[in-house]
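Enquirer: predicted model, plus sequence, below.
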Amino acid sequence: MRLTLTALALATLLGASPALSQTTPTGKPAPDATTSEKSGGQEAVTRPNTDRPDANNPSTTGTASSAKLEEGSNSFTEAQTRKRLEDAGYKDVKELKKDDKGIWRGAAMMNGKSVNVGVDFKGNVAAQ
C-alpha cells in the first residue's frame, strides 16, 4: 500500500511538471505610454501594442501612426476590428477590408480629419 501511494504521489508530481515549466513573458508591460516596441517584451508574444491615440487628448493622435502593423493570419471579424478602432478613438469607421497580408484596412475620422487606418492580427491599431 505504501509503495502504491508513493508511486501515485510521484506520478502526480511528474504530471504537474509541464505546467510548472511554462515560460513566462520577459520584459516589463507597456504602461505609461511606453510603446510595446520599446517595452523589452518577447518578440513572439501575441499581444497588441499600446500605441493608441487617446480620443480625449488630441496630441496623442500621431502616436498611432508609428505603430507597426505585422503581417499574419488574422482571425478578427469585421465587427471586432471596427470595435477595436472605435476603442482607440476613431469614429465613422468604414470601408474595412482585409488585405492579402492579413491586415484590416479602412478609413475613419479622428478629431474631424479623415485618416486611413489598419489593424493587424495582434490587434495593433495604426493610422496610415
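Expert: Everything's here; your move.

Enquirer: C-alpha from now on. contacts and neighbour counts both.
Expert: OK.

Enquirer: Asp92 in helix, strand or coil?
Expert: Using DSSP: H, G, I helix; E, B strand; the rest coil, the structure places Asp92 in strand.

Enquirer: this is the comparison structure:
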Amino acid sequence: MRRLTVLAATLLMLGAVPAGAQSQPAQSGPGNNAVNSSDQNNSNKPVEGRNSFTEGQAKSRIEGAGYSNVSGLHKDDQGVWRGKADKAGTKTDVSLDFQGNVNPAK
C-alpha cells in the first residue's frame, strides 16, 4: 500500500510542471498584445485594428488616462475611437485604439 501511495505522489508531482517550463509554440503575426492598464501605451499614435471596446468602455478608458468631459466619440473606419476631451484645461482631440492606447491628436 505504501508503494502505491509513493507512486501516486510521484506521478502527481510529475504532472505539476510549472507553466513557464513548457515550451510555447511560436506566435504567428505581430506581438502587439492589448494593453492591460490605463497608464501604459504600446504606441504614441493609434494602432489600426478591430476594436471591441464599447462606447462606454472607450469613454471610461479615456477618462482613466486623465481626460475629462469626453464627448463626440465615434469609431472610425480603422477601428479607432475618436472624440474630444479636456486635459489640463485644454480641449483636445483624443483617440483610443484596439490595444487600449489613449493618445491626443498630433
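Expert: Perfect, I can see it now. A quick note: this is a predicted structure, and the numbers were derived from the prediction, not measured.

Enquirer: helix, strand or coil for the residue nearest to the spatial centre of the first structure?
Expert: With distances taken as CA atoms, centre = their mean, Pro48 lies nearest the centre of the first structure, 1.6 Å away. Under three-state DSSP, the three-state class of Pro48 of the first structure is coil.

Enquirer: so it touches Lys122, yeah?
Expert: Yes - the pair Pro48 of the first structure / Lys122 is scored as a contact, 5.1 Å apart, by CA atoms under 8 Å.

Enquirer: count of residues packed around Asp86 of the second structure?
Expert: Look at Asp86 of the second structure: counted by other CA atoms under 10 Å, it has 17 neighbours.

Enquirer: what does it align to in the first structure?
Expert: Aligning on TM-score structural alignment places Asp86 of the second structure opposite Met109 in the first structure.

Enquirer: that match in helix, strand or coil?
Expert: With three-state DSSP as the criterion, Met109 of the first structure reads strand.

Enquirer: quick one: contacts for it?
Expert: Shown in contact with Met109 of the first structure (CA atoms under 8 Å, 6 or more residues apart in numbering): Tyr90, Lys91, Asp92, Val93, Val115.
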